[in-house]
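Asks: Predicted model and sequence below, questions to follow.
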Amino acid sequence: MEVLVTVNKNSVISEVDKRIFGSFIEHMGRAIYSGIYEPEHPSANQEGFRGDVIELVKELQVPVVRYPGGNFVSAYNWEDGIGPKAQRPTRLDLAWHSSESNQIGIHEFANWAETVGSEMMLAVNLGSRGLSDARNFLEYVNHPQGSYWSDLRRKNGREQPWGVKTWCLGNEMDGPWQIGQKTADEYGRIAYETAKAMRAFDRNLELVVCGSSSPDMPTFPEWEKTVLEHTYDAVDYISLHMYFKNHESNTARFLAQSLRMERYIDTVASTINYVKAKKYSDKQIYISFDEWNVWYHSEEQDKKILSGQEGWPHAPAILEDIYNFEDALLVACLINSFIRKSDIVKIACLAQLVNVIAPIMTEEGGAAWRQTIFHPFKLASLHARGNALQLDIHSPCYAVEWASDVPYIDMSAVYNEEEKTLNLFIVNRHESEHISLRTEFQQFQNLHVSAHQTLSGHDLQSCNSSQFPDRIRPDKGEAPVIDNQQIEISVAPLSYHFIQLKE
């Protein structure tokens, strides 16, 4: 099987916003407690944060982290997480049927984010609370001094404001599982009024309004239309969320789900354009795809805790999917989709970062390790910074119910002008055949291959663990030779490749 790809340096889709390699930390499960925070752990720093986890997060170079939720935020009182820890209340978290000690709040999380080199993307509670509390939280976080909430922040140990730029106006407000679920009109009104108040504080904020929780919601895409009609003039992004499953153990269908996500993005982009035209607006709203990942492995084991059969545990081990090699291949395809859609998707948050459907896992008191999905995310986060290029791909295809033309080769390319590098990210979806991939380069000068890393040759169900943390990791691939401005490589079935070329 042969595939021909043409890469033209001048065929630019968009500059890739580094925030598409963002992530997410929610007060749920072990994401925080025994995830990023474990004071008794041998590696813990003076603030109680695990040093081994800090190093792994730094390795991923995550530019932005969404916090504190998620479903959790819709019944969260942010004031519970400030002041002396001994005086903070324990609350019952209705979203994940657990107890919340509030030992981590905005101060502690902000210190952790600064340590790992990430900006915060904060969410306000528009479920059980509303405009007034959002305004107070914003003042506490971003006002220098001389007001009640800013002076309270200073009293609590932080003199300078954090200056958080990006704020989410609630979370998944279309979902019947959400505390304070609203209709599109109800949510659109409160989101607009909240955005208006927040902009009265700082007109340069970036505000994210809730889109549909998934493309399978019965209100999609009417929800987007209605919410944007209310909020278009006051916000900058609309959020999308999507999780991916493989209960049928159908690899071809599973790996094609990135095209289903692209159709979701295209539909929302069209809805944005419709509302923009209806309002005769020059303003462009972009997409914040601020929850995405594979999520299905842990569903059965989570049922007892999430149904309340086990009471109200603190930091229960829920949503702890252990990812296999097949999941890593899909994550690589999904990242390729974000790169190809970088003209409209400007923020994306892998949900989540530690323990809870995450690339990093920990044992309480023990080791931290990289899951299989860590590796394609890291390679893209480090190297997909620059201009996404439109590729001309001629590949054999197969069909699934949502797409009749799923290419066996899934590929994206990013050119970094400053570093003079062209970075290729390649997945072979074929389950049995090697593919002869010929790539031609146009408008480049004196390219040579400087790196080739591959994930290949593993059983689809193989996983990493604390005992075998490197069972799945990138291997050095054989560097293809450029001949007459083209390279040809044999891409093994069900494999992932990162190839870097330099001018």
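Replies: Looks like it came in fine. Nothing here was measured: the structure is a model prediction, and the numbers come from that model. Residues are numbered from 1 along each chain as shown.
Asks: CA only for contacts and neighbour counts going forward, please
Replies: Noted.
Asks: all strands for the stretch 1-150 of the chain, in order.
Replies: Assigned by DSSP state E, counting those that start in this stretch, the strands in the stretch 1-150 of the chain fall at 2-15, 22-24, 64-67, 91-93, 98-100, 119-124.
Asks: Presented hereafter is structure B, for comparison with structure A:
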Amino acid sequence: MKNMNLKDKMVSVKTAGLCALLLAGQPAWSGTGKDEVIRHNSVSVMPGAPKVKYSKMIFGQFIEHFDNQVYGGLYDPESKFADEDGFRKDVIEALREIKTPIVRWPGGCFVSTYHWLDGVGKERTPVYDKTWQVEDPNTFGTDEYIKWCRKVGCEPYICTNAGTGTPEEMSDWVEYCNLTIGKYGRMRAANGHPEPYNVKYWSVGNENWGAHELGARTVQEWGPMVRESAKLMRSVTKDAKLFAAAKSDKKWTLPLLREAGPYLDYIAIHGYWDPLFHVNNPAPYLKCMMKTDAPEQDIQRTIGILDEAGFGGGKIKIAYDEWNLRNWHHPWHGDLRRGFDLEARRKNDMASTYTMADALFSACFLNACLRHSDVVDIACFAPVVNTRGPIFVHPDGIVRRTTFYVFKMYTNGLEDYMLPVALEAGRLTQGSQSTAVFDVVLTGNADGTRYVYAVVNKDPEKSHALTLDFKSLGVKEPRKLKGTVLSGTSADDYNDIGKERVVPEERSFEVRDAAVVLPPHSLTLLRLEK
């Protein structure tokens, strides 16, 4: 992707319908980058609002048998970095670095023609993958996936085949993983794994609402299919956490909930906001920032559907088990007459695609999940390795892309509880579109002695001052705050082999009149202590 000339973009900042002007008589603020500092932004703690312990599962990941995600990605026995099981040790170490809590597998669209029995046992027969039109060797199957999850330290989350598969096949897979008796429990033991895997998270299907999906279902077919699948799966593991492929659309999800809601724990929603199916032309930074409010709107629509169906208030929770700013590039997907340009899939790995736009959109997505942490319980970034993942794998190591460091900052830097806040902020505009220049969440520890603000400044060029609420937290206004910043030198910076331009930096922020100045195109974690 060519670097954008952001100076040529029409950017303005407004607050409450007024132009944001530097206040006369205010101290001269020293910003960062393109040094003009804009004020009139504040965040306040909402009085009386309870703090909520959020689920760390929102920092989950996803892997699919697509291109070089599994083979040549996390699994590569020929690599100099491979362990005794063929897994890339550098990938495992990186995933532990970001405290990956859960990984969904094996798809994705791949799963709709995947039959799990092909991938267990000593004899593995390669099969033709009808979704991605390549041969899958079946070397990496259920047993390898579980072993890999154990090494990463994450929960396995298995998505089942509701395309060409059957409810019985799904429940047999649960039996293989979780029982010590029966045909499939004994089969697992015979395959060298006597102890049950106790897989807790299971999904019925993947995007079965879409015409692109092999084995797509109609609205009328889907609810009964999910209901009967869930009944069989629960007959094997009563306390399994069950998901079903859904979307933030009443026409699909309301009938699903009416038919199968009593059997479900989650509805599985997917979100990609820069569609690049056929043409790999990633949206530029400012256009991406105009999309940062979309995940919150999507969540609110989905909550409305759950409420209308009678499953609101957390009775059924939301799992974004695939999400990313940018969709994967897979030319001609959905038009099987034309076939796939396999080589073009590698455009997904172009390092210059993954700039601060991807990092800041990802932070805004996670912030939206945190703000709705009573309902949004799980999220899986899609995918975790190669394609559009936070980790790029190459023969001599890995690249930690900009999005990797968002996960590292959040999983290692936030406190455990969400405190609701109200934000008053200027607007960043592009044409007729606009978005708040800041996106802010506040987390705290259990006893209220530590707090961390996560603040996104979306402006590509200007620093902005943000007034913090120290009083409501019972914290004396400090002279300085310590913080961790991810920004790079421009909004278009990216990481590549041998070139890490975007990495978190520890900084000290001067506090004046309860305000701090945040650099342009940045994610900042600000730490407060009593």
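Replies: That came through fine. This one's a predicted model, so the numbers in the text were calculated from it and none came from an experiment.
Asks: that older thread, deepest of the strands of the stretch 1-150 of the first structure, which one?
Replies: By mean neighbour count, with neighbours taken as mean count of other Cα atoms under 10 Å, strand 22-24 ranks first of those at a mean of 27.
Asks: mean deviation of it from the second structure?
Replies: On superposition with the second structure, the mean distance recorded for strand 22-24 of the first structure (mean Cα distance after the TM-score superposition for the first structure) is 0.5 Å.
Asks: In the second structure, what range does that strand match?
Replies: Under TM-score structural alignment, strand 22-24 of the first structure corresponds to residues 60-62 of the second structure.
Asks: what's the counterpart of Lys155 of the first structure in the second structure?
Replies: With the correspondence set by TM-score structural alignment, Lys155 of the first structure lines up against Ala190 in the second structure.
Asks: what residue of the first structure matches up with Glu506 of the second structure?
Replies: By TM-score structural alignment, Glu506 of the second structure lines up with Lys476 in the first structure.
Asks: check contacts around its match.
Replies: His452, Gln453, Thr454 (Cα atoms under 8 Å, 6 or more residues apart in numbering).
Asks: Redo those as a markdown table? Include secondary structure, neighbour count and distance to Ala110 of the first structure.
Replies: Below are these laid out as a markdown table (DSSP: H, G, I helix; E, B strand; the rest coil; neighbours: other Cα atoms under 10 Å; distance: Cα to Cα, whole Å):
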| residue | secondary structure | neighbour count | distance to Ala110 of the first structure |
| --- | --- | --- | --- |
| His452 | strand | 19 | 36 |
| Gln453 | strand | 19 | 34 |
| Thr454 | strand | 23 | 35 |
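Asks: ok, the residues you listed in the second structure, which still hold?
Replies: Shared with the second structure under both residues aligned by TM-score structural alignment, their matches' Cα atoms under 8 Å, the contacts from these are His452, Gln453, Thr454.
Asks: Phe498 is in contact with the second one, correct?
Replies: What it means is Gln453 of the first structure. Yes: using Cα atoms under 8 Å, Gln453 of the first structure is in contact with Phe498, at 5.2 Å.
Asks: What span of the first structure is stretch 105-113 of the second structure aligned with?
Replies: Stretch 105-113 of the second structure maps onto residues 67-75 of the first structure, going by TM-score structural alignment.
Asks: Contacts for that stretch, please.
Replies: Residues outside stretch 67-75 of the first structure that contact it (Cα under 8 Å, 6+ apart): 24-28, 93-96, 120-129, 170-172, 178-180.
Asks: And that stretch, end to end?
Replies: 14 Å (Cα to Cα, to the nearest Å).
Asks: One more: stretch 496-511 of the second structure?
Replies: Start and end residues of stretch 496-511 of the second structure are separated by 35 Å (Cα to Cα).
Asks: Give the buried residues for that stretch.
Replies: Within stretch 496-511 of the second structure, the residues that qualify as buried by neighbour count (16 or more other Cα atoms under 10 Å) are Asp496, Arg501, Val502, Val503, Pro504, Phe509, Glu510, Val511.
Asks: so which of those would you say is closest to Gly48 of the second structure?
Replies: Nearest to Gly48 of the second structure among those: Val511, at 26.3 Å, using Cα to Cα.
Asks: dump the residue contacts of the closest one.
Replies: Per Cα under 8 Å, 6+ apart, neighbours of Val511 of the second structure: Glu477, Pro478, Arg479, Lys480, Leu481.
Asks: Over to the last one. Which of the three states is it?
Replies: Reducing the assignment at Leu481 of the second structure to three states with DSSP: H, G, I helix; E, B strand; the rest coil gives strand.
Asks: mind checking how far it is from Leu526 of the second structure?
Replies: Per Cα to Cα, Leu481 of the second structure is found 7 Å from Leu526 of the second structure.
Asks: For the two, indicate the residue with more neighbours.
Replies: Taking neighbours as other Cα atoms under 10 Å, Leu481 of the second structure and Leu526 compare with Leu526 leading, 22 against 16.
Asks: What residue, apart from its backbone neighbours, is nearest the more buried one spatially?
Replies: Excluding its sequence neighbours, the residue lying closest to Leu526 of the second structure (Cα to Cα, 6 or more residues apart in numbering) is Gly483, at 4.4 Å.
Asks: Now check the one you found against the first structure: what is it aligned to?
Replies: Counting by TM-score structural alignment, Gly483 of the second structure lines up with His452 in the first structure.
Asks: dump the residue contacts of that match.
Replies: Per Cα under 8 Å, 6+ apart, neighbours of His452 of the first structure: Lys476, Gly477, Glu478, Ala479, His497, Phe498, Ile499, Gln500.
Asks: which of those still touch in the second structure?
Replies: Shared with the second structure, among the contacts of His452 of the first structure: Lys476, Gly477, Glu478, Ala479, His497, Phe498, Ile499, Gln500 (both residues aligned by TM-score structural alignment, their matches' Cα under 8 Å).
Asks: Would you check that the second one makes contact with Ser450?
Replies: No: assessed by Cα under 8 Å, Gly477 of the first structure is found out of contact with Ser450, at 11.1 Å.
Asks: Which one of the contacts of Lys476 of the first structure is nearest to Gln61 of the first structure?
Replies: Closest approach to Gln61 of the first structure among these (Cα to Cα): Gln453, at 18.4 Å.
Asks: That closest one: what's it in contact with?
Replies: Contacts for Gln453 of the first structure (Cα under 8 Å, 6+ apart) come out as Pro474, Asp475, Lys476, Gly477, His497, Phe498, Ile499.
Asks: Quick check: the spatially closest residue to it that is not a sequence neighbour vs Gln461 of the first structure, distance?
Replies: Using Cα to Cα, 6+ apart and skipping residues adjacent in sequence, the residue nearest Gln453 of the first structure is Lys476, 4.7 Å away. Per Cα to Cα, Lys476 of the first structure is found 22 Å from Gln461 of the first structure.
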